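**Q** Here is a sequence together with a model predicted from it:
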Amino acid sequence: MTLGRWSARHPVLIGMVFLFLVLLGYYGLRQLPLDMFPEIELPSLSVVVVYPGATSVDVEDRVTRPIEDVVTSIAGIEDVLSTSTDNIGAVTCVFQSGTDLDEAASDIREKLGLIRRKLPDNIDEPSILKFDVGAMPVVTLAVTTGVGDVDDWTETVRVEVVERLQHLPGVGSVTVTNPAPEEVRVDIDRTRLEQQGLSLSQVGMAIQAQNLSIPMGNLVLGGTDYGVRLPAEFASLDDLRELVVGASKTGGVVRLRDVARVSVGPAERQALSQFEGRPAQLIVVQKRSGANVVDVARQVQAEVERLNPKLPHGLHVSVVSDTSLFVRLMVRALTEAVLWGGVFVVGVVFLFLRRIRSSIVVALAIPSSMMVVFAVLHFAGQSLNIISLIGLSLAVGTVVDNAIVVLENIERHLQGGKSREEAASEGLREVAGAVVASTLTTVVVYLPLGLMLSGVIGPMAAQFASVMITAVTASLAVSLLLTPMLCALLLRGRAEERPPRGRLGRAIQRLHDASERALLAVEHAYGTAAGWSARHRWVVLLACAALVALTVRAVVFGGMNFLPVPDSGEVIVYGRLPVGASTARTAEVAREVERILREEAGADLQHAYWRAGRSEEGTGILTGQKEGTYIFETGGRLKPQAQRSGMSPDQLAARIRRRLDRIPDLVTYQVQTRNPMMAQVFGTTKPIAVEVSGRDLDRLREASAAVEKVVREVPGTTEVVAEGIDLRPELEVRMNRLRASLLGINTWMAGDALRTALHGSTKGVYRGAGIRAQEADIVVRLREEDRDSVADLEAFSVPSVTGAQVRLANVARVEESSVPVEITRKNRARRMLVTAYQQDRPLDEIAADIRARIAKLDLPDDVSVDLGGELEQQADVMGDLTLALLASVLLIYMVMAGQYGTLRDPLVVMFSVPFAFTGIFIGMDLLGRTISVISLLGLIMLMGIVVNNAIVLVDYINLMRREHGMTILEAVVVSGRRRLRPILMTMLACMFGMVPMVLAKGEGHEMWQELGTAMICGLSVSTFVTLFLVPVVYCLFHWPQLRRERKAAAQGGAAPDAPAGASS
């Protein structure tokens, strides 16, 4: 019993199976979390070390370089990158794909333990961080107040806002950036301290020694066990003020209030920020990995709405950025594309079949296949994200292909007078081989895509491939089981058709008959044309060669970019003032840039903010953010596209650039319009990055300046910035070792005393009355007026081992110097970056121009130059895509060779593949678009679709020859006529299924619009070429037999291309 006959006889069983799959898919759809991307774990770990008070050179010498030396030996490491800046060092280890990061983190901890004693004593404990896309910030909030300064209410923000948000379901962490926690300040009056004959270290030691709570063990009294404790912590600020810190020169008691001012206030902030013109504290909310980004964001916003009316002191929480909004808008646009694509596909099918029942049979393949995808995504623990939705959008047009081929053949047998069961059996049997082969070729196309791409693209390609493989595999099951059953159940043969009733019925019948005659005429014309092409092979081959030449021209002159830049709705200005500019001055410039942003954006602006200075924790250096009092960031969020006047972020950025050059002290700036999250995920925010590497910083600086000049001169580059060449002024205290030794002063004692005087030193924790927080650090240092000049520094007294106080000027001299603001290294070699954005020119052309100009530079022998940024990523991805492309071609051929049992016919089919290139490259060139990685991704996808049409044609030619004894030319003509309709239906269904993607507008549409455009161009050209080239190539590959048939036909006097049975 054939499969078609079995399906026709078991409609209830098959119906229940597919109903169960649909219900399972619906359940999975309801459970799927929404996210922007699939779960991506980048193969990198970062070690962050805070070294308070150290310069970038100190951090490099004493922190980052020792860490680099030990982690380099860890198995699986590809690159070791480091950044050293004032107070902070970060070392990032990039591992090979597939490395177990938990095990790697354990190895790093072990290595750090081995060198811990070699690292400075006063560093904070090293932190090991892992970049997880799934745990990236979901919502950023701004806390402002109408009463005083928001820093005065840091503890209230922690208790009333942060702790409440942390308890929400799905929230991973809630972090206040640049908080200003309360501290107890002990500002020492140097003059009064010296008059009393005391030192800073004595005061600090006295505070530490008297602010203790010591557990002393247990004591059993009368059968009761008592814990014994010595509570000696300060209960009030007055207790601290009255603390005895030493004896005066005359022998009297010296209390802390005699030599210092004790007060409570927010810690000195290294950064300032404003939201909507008001000072603000920013709160970053991250979700747990696997949590639904939309649900988490909704819960956070709902909690904020509940909190705002209850917050004291005029505090108000506002939403600065919401990643879920971008996700929701993109998901909505893609969902609409999927639904409209389904409608268009069904419309195409109906136009060809012109029967409602036949259209319903094909249309049911869409939900049946899609629901299987949702079920698989759910049970595989995946999310519904941009990548999976793009896959579903493309799958809409392909899941009906098999059903169309099967239905069209079954219906042809029905119209030939066979019963429903016989038609289902015979119709499926004739095309089952082609359907299975075409599905297998589609599947093997996606296998390399899912397995061979590395880096951040890898997990995305893997999920995309899994969605497509699941969809087409499900569509195969639908075409082999559900479609024959539905055809036997719903379709009518010629004998069962009822005559039309009424005027409308007769009018519809006349329209049906007219369209059928038109289609038959097209089929007959194509059959004739295919026969003509088979006889005039060189004409067709020359035409195809011309197309190949045009393709080469488009490849050579078309250019290439990495990825299309989606409209993120955000504009961010990163600016830099002269090195050494104060945070206050930087804030003034940031505020001016915000004013320009508001004026240029007008009513399209939703909100704006700015940040100036360096972050307290310094982790911004891990994502390429610059740190320093002279650095600022001003950003604005535009309204959703549907609510704007038509201005794009790029247009707004161009307007802003024209005004930024007029701002005094603004040395360099870069205006970014990319979504920060997407930029971090893809590893860079700047398309062009030139790496200048070497050992000597001075030669590196000179080489970077020369490279910067070259890049500025290259057409298509804008906002060129040389990073890492800035020098910060520094005062160096150079000890006279001989004089210091004679006076009993060692370098460590002098350095520790100076550090306490200038930077301050924490001497314990205060938990008494008078503070808002539960506890506050006690920070000891000189008052500000005693540390604001070089003379103050030279007049400072340092303690000797005898207890005497010696002025610094007697044992050291203070010299002016400079140190790099930032030192970056790659694989233990120093490097500097020259970055730029591209403008109105393809990225690969800019890269070629930069390489040619740099090659002419006379650089030192120990300096090397490489291209990085998107250029490097583009090269890596292109290499992976090329391998995947070759693997796909090979696998397609192997599957077809196994299916046909011959090496010849698969080669015939493979001739259709190159013209997918032709369609994409020529089509994108004619449309004025640049090829990108997305376009090439569409090329790989197209191969599985393109060969399907050729498979259907070649398989039917073989069938006609094998079962009906036709000659080659007869089989070519008949197969062309009979297979044209399903080929056109599948092609147009695929194309119209992607039309909504091409026409879609909204957040993120640029990425899938380019993919849809490329595939439509490639599919239309390749299908047209396939219809004429495949018959020609088939004849060439069967030339000996064709020649014998021609001789036999000539002797018999019959035309070989006009068989009696050639009617459709």
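**A** Received the coordinates, thanks.
**Q** From now on I want contacts and neighbour counts done on CA atoms only, so please keep to that.
**A** Fine.
**Q** I'd like to know how far the nearest residue to Val304 once chain neighbours are set aside sits from Ala587.
**A** Leaving aside its chain neighbours, Val304 sits nearest to Val317 (6.6 Å; criterion: CA to CA, 6 or more residues apart in numbering). According to CA to CA, to the nearest Å, Val317 stands 22 Å off from Ala587.
**Q** More neighbours: these two, which one.
**A** Ala587 (25 against 22; other CA atoms under 10 Å).
**Q** What sits closest to that one if chain neighbours are left out?
**A** Nearest one to Ala587, counting by CA to CA, 6+ apart, is Ala612 at 5.4 Å.
**Q** Let me know whether my guess that the one you found is in a strand holds.
**A** Yes: counting by DSSP: H, G, I helix; E, B strand; the rest coil, Ala612 is part of a strand.
**Q** ok, second structure coming up, stack it against the first:
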Amino acid sequence: FGVMYLAGFSINNLTLMALTIATGFVVDDAIVMLENIARYIEEGETPMAAALKGARQIGFTLISLTLSLIAVLIPLLFMADVVGRLFREFAITLAVAILISLVVSLTLTPMMCARLLKREPEEAEQSRFYKASGAWIDWLINGYARLLQWVLRHQPLTLLVAIATLGLTVVLYLVVPKGFFPVQDTGVIQGISEAPQSISFAAMSQRQQELAKIILADPSVQSLSSYIGVDGDNATLNSGRLLINLKPHAERDLSATQVITRLQPQVDKLVGIRLFMQPVQDLTIEDRVSRTQYQFSMSSPDAELLALWSGKLVQALSQLPELTDVASDLQDKGLQVYLVIDRDAASRLGVSVSTITDALYDAFGQRQISTIYTQASQYRVVLQAQSGETLGPEALNQIHVKTTDGGQVRLSSLARVEQRQAQLAIAHIGQFPAVMMSFNLAPGVALGKGVELINQTQKDIGMPVGVQTQFQGAAQAFEASLSSTLLLILAAVVTMYIVLGVLYESYIHPITILSTLPSAAVGALLALLLSGNDLGMIAIIGIILLIGIVKKNAIMMIDFALDAERNQGLDPQTAIYQAALLRFRPILMTTLAALFGAVPLMLASGSGAELRQPLGLVMVGGLLVSQVLTLFTTPVIYLYFDRLGRRWRKEPQRLEPVEP
């Protein structure tokens, strides 16, 4: 929290997600240190000697674990656009928490172990729980040893499993739907109403109230606020706003999206008004109030061409079942009155154009003709025709104008009234006329599918090159993130490879460590696929974190295997076998710690929980699958790369069978 304060961060959804995930990470280093010291105490060392020896042996491993995990977060700091700015707080908060945990694990944890841990009690002094837990761990280790021996005797088969895992990762990545941010249920729904462009204020008010009555009758709705009129949000008179407050989650059975689905058929029955609804989101990158969640813009120097093709595209997209609430903000059906003057008649009667203009302004323009002053205030006197005479275009026939000889003639005798259609508002993008289209996705349809359908529909209808199209808001950010997602993951892998290469002074061992990543990706993508979630930005962040987590299994195995080869003279197969058994307990403990840290995110409920659930799903699925596979594939890949390295260096092979 101190670093967050100094950096100017707030406690928000992203920093809270980082702190929640950190609860499973910050104990990892301490677990590894504590387990190694406890192992020496179990072998008969005094707590002080065990602390010194265990800390000295495991220190480099902890540094490798932590630095490689922080290296994975570095690409998040350099993400561009709005998404990068959003996740910068997440990455920095998590990295600082992990770094502090490393310092504590290398200093405070060994000291506390030396002072607080005791020698292993005699068998007669051991409690039932101590005996039961010890027997259970021994049973797991013995079972793992038997399976590992079988795996080492069938190394080609295990290698094929590892390669198949990599292939399955590619297949799942192509199959899993792509999205952006999950839709949250914050308990608030935003509604934008739209009526015919020629509607009056009174008629709009009546229809808006009818909408409010239908919405308030829903059992999940608690209250709402409604307003119409031209202001900062409403550019035209025929649109309105509603903010619908739902009851607390405990008092309703439906989510905000389901409430919208239930309300939509009821409000659609109203004639002369249409309502667009969407849940209000905690995390959004939109810079404007829109009818729907996603927008698509069209612009062209030719306004008529733009109007023609925007209508064609709206009509084509409205027929797609994957898209809902398709509409455009083109407002070119407003009613406008033109007064066409018969100049010959006006000249014959001695009526000038300025005289006609003054008469119209006197009747409709609220001309100020005087001011009444009092001791306390002043009042403006405004000229205005009687309200009953200005209700429609026919009121123009009741206006009289003065002629040059002082007489009065009806305006209708020298001018006629024409009604035409005109645009109520004109939007621009890059100084060109533009139309903003809006759309929602049908339930179960990912944003990636919607973007693909819109692009394909443009090609099908033959959109001319004179009309420029582009996604806006969340859809635009999704397109940008989709192209950079693989680059982001690749950058995380390359960064971690460089850090591990520097730490191990080897080109081969980092590849062995990185071989654990496909198994985590398979578990993460399977979890998303089975739960019906799409691969959005939150899930991508979870996969990047998995890259930093799952490699710890390989790091702990390889560190101890290399130490056994150098200091004990063991051959690679025996060394990796012993290292795998020796590190099985801390691997199990650290994986469970990270797993339990992610479970609250996966099972989260309440307002906005949908934003955090993909992160928990990805981490739980990835940790479960990687824990099972890497315990067996890592030793085999280590041996294959060891042989490759020796062959490259032209050293003799040193292989000995593992004794059963």
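**A** Sure thing, it's come through. Please read these numbers as outputs of a predicted model, since none were measured by experiment.
**Q** Got a TM-score for the pair?
**A** Comparison of the two superposed chains (TM-score structural alignment, normalised by the length of the second structure) gives a TM-score of 0.90, and 656 aligned residues with a CA RMSD of 3.3 Å.
**Q** still on that earlier bit, aligned partner of the residue nearest to Ala587 of the first structure in the second structure?
**A** Here Ala612 of the first structure is matched to Ile228 in the second structure, going by TM-score structural alignment.
**Q** Tell me the spacing between the corresponding residue of the second structure for Ile390 of the first structure and Gly616 of the second structure.
**A** Matched to the second structure by TM-score structural alignment, Ile390 of the first structure sits across from Met17. Relative to Gly616 of the second structure, Met17 of the second structure is positioned 10 Å away (CA to CA).
**Q** the more surrounded of the two?
**A** Legend: neighbour count by other CA under 10 Å for Met17 of the second structure and Gly616, higher for Gly616 (27 against 20).
**Q** Give me the contact list for stretch 29-42 of the second structure.
**A** The contact list for stretch 29-42 of the second structure (CA atoms under 8 Å, 6 or more residues apart in numbering) reads 47, 50-51, 53-55, 58-59, 62, 66, 101-102, 104-106, 109-110, 113, 117-120, 585-586, 589-590.
**Q** Other residues contacting stretch 617-632 of the second structure?
**A** Contacts for stretch 617-632 of the second structure (CA under 8 Å, 6+ apart): 148, 151, 158, 516-517, 519-528, 539, 542-543, 545-546, 550, 553-554, 580, 588, 591, 595, 598-599, 601-602.
**Q** Just the ones of those residues in helices?
**A** Within those, residues falling in helices by DSSP state H are 148, 151, 158, 517, 519-528, 539, 542-543, 545-546, 550, 553-554, 580, 588, 591, 595, 598-599, 601-602.
**Q** related to what we said a few turns ago, what range in the second structure matches the helix or strand hosting the residue nearest to Val304 of the first structure?
**A** Assigned by DSSP states H and E, Val317 of the first structure belongs to strand 315-322. The counterpart of strand 315-322 of the first structure in the second structure, using TM-score structural alignment, is absent.
**Q** which helices and strands does that strand pack with?
**A** Strand 315-322 of the first structure sits against strand 137-145, helix 293-307, with contacts defined as 3 or more CA pairs under 8 Å, 6 or more residues apart in numbering; DSSP states H and E.
**Q** Now check the second structure for the residue matching Leu519 of the first structure.
**A** So, by TM-score structural alignment, Leu519 of the first structure is matched to Ile137.
**Q** any idea of the angle the strand holding Val317 of the first structure forms with helix 293-307?
**A** 160 degrees (axes from the mean of the first three to the mean of the last three CA atoms, to 10 degrees).
**Q** those helices in the stretch 351-500 of the second structure, which residues are they?
**A** 353-364, 447-461, 473-504 (DSSP state H, counting those that start in this stretch).
**Q** Quick one, which of these gets closest to Asn533 of the second structure.
**A** helix 447-461 (11.5 Å; CA to CA).
**Q** tell me, what residue is most central in the second structure?
**A** Phe181 (2.5 Å; CA atoms, centre = their mean).
**Q** Now check the first structure for the residue matching that one.
**A** So, by TM-score structural alignment, Phe181 of the second structure is matched to Leu563.
**Q** Would you confirm that its match contacts Thr930?
**A** No: using CA atoms under 8 Å, Leu563 of the first structure makes no contact with Thr930, being 9.9 Å away.
**Q** Can you tell me which of the contacts of stretch 617-632 of the second structure are buried?
**A** Buried members of the contacts of stretch 617-632 of the second structure, scored by 16 or more other CA atoms under 10 Å, are 148, 151, 158, 516-517, 519-528, 539, 542-543, 545-546, 550, 553-554, 580, 591, 595, 598-599, 601-602.
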